[in-house]
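Asks: After the sequence you'll find the predicted model.
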Amino acid sequence: MRGTSARLLALLSLLQARRDWPGSALAERLEVSDRTVRRDVDRLRELGYPIATTKGPDGGYRLEAGSNLPPLLFDDEQAIALAIALRIATTAGAGIEEAAGRALTTVRQVMPSRLRHRIDTLHVTAVERGTRHRVDSELLMTLSSAVHARAELRFDYTGSAASRRAQPHHLITWGGRWYLIAWDLDREDWRTFRADRITPRTPTGPRFSPRALPGGDVSAFVRNHFQGSETWPCLGDVILDLPAATVSRYTYEGVVEELPDGRCKLTLGSWSWRSLAAEIGKYDADVEVVGPSELRTACAQLAERYAAAAGGAPS
């Protein structure tokens, strides 16, 4: 039979795995008596875990969100920091995406509602990998909440004498830094603000209707802003039959955008169209050329060239 500590951890894991557990089912899974389950539930409650008793023929238990985080987990600041790290890890391309997603679900389940709501508003677009610069997690939550709520921001910006007013649209990472993409209300133009230079003022302003980003989407906007449209003489877009997390491991100068169907859109540049087509081939995946037509032609030319090298006609 398991020791008490190991049994408590096993019980907690089962309670986190699904919403409701009959007491008899827990006893069977843990290979103990119903009385032992009741005692172990009481021990977890003493440790701060909000476990409710459910009614029914068998009776049962449910792990709920409490007014405070259980003491064996994390305090508020640690919970927010962990959630931000796990959110980023789900698209980091480090091979831990699925585990990070499960961990985020587990942490969120026992959070009090005030923290759970804040975590749900955190949506980050990871555009490029790189060495990350430290940004206060509370600041990231404030900016992300404003983006989610479509609420105007008032803030001080390092290097600017006057306070700024802007409509925040996206919170992104690029080159290891955090940036806020926003419509500057005073300058009536799009601006990209470094998050570590922002000091928000309270309260936030009125709600606004989002504008269309130049270039059509956040990836195109970021690429043009940071790299410039003339970085490469040949620039193309393709859809790869691979998840964004996988492609991002091998992409350092392009922009990878996750698609809802599990594929990704890749924007990449090169010194010639045929070299760009060859570069795309390294991902070893089915490719759909979005454009331009020069890239589509280059792919056909390479197909003929490789078929000839292999001694046969292209299939």
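Replies: Great, that's in hand.
Asks: can we go C-alpha only for contacts and neighbour counts from here?
Replies: Noted.
Asks: And Val37, how far from Gly66?
Replies: To Gly66, Val37 is 21 Å away according to Cα to Cα, to the nearest Å.
Asks: Neighbour count for those two, which is higher?
Replies: The neighbour comparison of Val37 against Gly66 (other Cα atoms under 10 Å) goes to Val37, with 22 against 16.
Asks: what sits against the closest residue to Leu63 other than its chain neighbours?
Replies: Leaving aside its chain neighbours, Leu63 sits nearest to Ile51 (4.5 Å; criterion: Cα to Cα, 6 or more residues apart in numbering). Each residue near Ile51 by Cα atoms under 8 Å, 6 or more residues apart in numbering is listed here: Val41, Leu44, Arg45, Tyr61, Arg62, Leu63, Glu64.
Asks: could you flag which of those residues are buried?
Replies: Val41, Leu44, Tyr61, Arg62, Leu63, Glu64 (16 or more other Cα atoms under 10 Å).
Asks: from those, which ones fall inside strands?
Replies: Counting by DSSP state E, the buried ones among the contacts of Ile51 place Tyr61, Arg62, Leu63 in strands.
Asks: here's the one I want to compare it with:
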Amino acid sequence: MYHPTTRVLAILEMLQSRPGISGAAIAEQLEVDRRTVRRYITMLEDLGIPIESTRGPYGGYRLRPGYKLPPLMFSDNEALAITLSLILAQRQGMSVEPAATAGALAKFERVLPEALRERLQAVRDVVTFAPAPAAAFYPSSSTLMGLSLAITRGERVLLRYQSGAAETERRVGPYRLGFPRGRWALAAGGQRPPAKRAFRHIRTSRRVGSAEIFAH
């Protein structure tokens, strides 16, 4: 059912996702006997991958803690899902920084096997998406992550945003970040939680000290 090389790579993926997996579980997954599993484990060790094993009824295999794993391996379905997600973010204006999304997609495609890369390129060429809004705004990565962290922790932020033709600042308590109708928007309260509104065209944000935290 599987090529030996495919089985060896599958074992490596199991060791990454299920540390301590037993030889019996690996054998069942790959449809081989336990002696074959041990042979594949030896092949990985010969490649310089440090694998620790424990004996007994609760024993199993795991990668040595702290070992830097080789590049990630993706199935065809996983590669397609990642490619479509990046393309959708790019073409719908959801990218926080368009250059970052384009760079991530280029790096991802470079590590794919040539045959898979060719198939994914065909998908990119023929699949169409509705165009992004003409005035789509891209917050920076630091702004998006900072606001998300503030919402998670219940912290207030000092927000700079566009109000008409003017740019203004306001201290707010954010509680939701969304992408309605193709534009990033932040739902936040004012000095008191009941005073709530939505902010768009966010420029920068700065988290305020813990003394400003309130429960929403």
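Replies: All right, it came through fine. Computed from a predicted structure; not experimentally measured.
Asks: Can you give the structural similarity as a TM-score?
Replies: The TM-score (TM-score structural alignment, normalised by the length of the second structure) is 0.52; 156 aligned residues with a Cα RMSD of 4.3 Å.
Asks: ok so, going back, could you dump the buried ones among the contacts of Ile51 of the first structure to CSV with distance to Leu86 of the first structure?
Replies: Shown next, in CSV, are those (distance: Cα to Cα, whole Å):
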residue, distance to Leu86 of the first structure
Val41, 29
Leu44, 26
Tyr61, 28
Arg62, 25
Leu63, 22
Glu64, 21
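Asks: closest to Ser137 of the first structure among the residues you listed?
Replies: Using Cα to Cα, the shortest approach to Ser137 of the first structure within those belongs to Glu64, at 25.8 Å.
Asks: I figured Arg7 of the second structure hits Val32, correct?
Replies: No: counting by Cα atoms under 8 Å, Arg7 of the second structure does not reach Val32; the two are 9.6 Å apart.
Asks: Please say which of those two ends up with more neighbours.
Replies: Just comparing Arg7 of the second structure and Val32: by other Cα under 10 Å the higher neighbour count belongs to Arg7, 19 against 14.
Asks: a helix runs through His225 of the first structure, doesn't it?
Replies: Yes: applying DSSP: H, G, I helix; E, B strand; the rest coil, one finds His225 of the first structure inside a helix.
Asks: Pro210 of the first structure versus that one, what's the distance?
Replies: Using Cα to Cα, we find His225 of the first structure at a distance of 19 Å from Pro210 of the first structure.
Asks: Please apply the same query to Gly60 of the first structure.
Replies: 47 Å.
Asks: Those two - which one has more neighbours?
Replies: The neighbour comparison of Gly60 of the first structure against Pro210 (other Cα under 10 Å) goes to Gly60, with 18 against 14.
Asks: Pull the contacting residues for that one.
Replies: Applying Cα under 8 Å, 6+ apart, the residues near Gly60 of the first structure are Asp20, Trp21, Pro22, Gly23, Ser24, Thr53, Thr54.
Asks: Restrict these to the buried ones and give me that as a PyMOL selection.
Replies: Here is the PyMOL command that selects only those of those that count as buried (16+ other Cα under 10 Å):
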select buried, resi 20+21+22+23+24+53
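Asks: Across to the second structure, which of the contacts of Gly60 of the first structure hold up?
Replies: Of the contacts of Gly60 of the first structure, the ones still in contact in the second structure (both residues aligned by TM-score structural alignment, their matches' Cα atoms under 8 Å) are Asp20, Trp21, Pro22, Gly23, Thr54.
Asks: just checking, what residue in the second structure corresponds to the first one?
Replies: Spelled out, it's Asp20 of the first structure. Applying TM-score structural alignment, one finds that Asp20 of the first structure aligns to Gly20 in the second structure.
Asks: quick one: contacts for that match?
Replies: So Gly20 of the second structure contacts Ser53, Gly59, Gly60, Tyr61, Arg62 (Cα under 8 Å, 6+ apart).
Asks: run the last query once more with 6 Å
Replies: For Gly20 of the second structure, the contact set (Cα atoms under 6 Å, 6 or more residues apart in numbering) comprises Gly60, Tyr61, Arg62.
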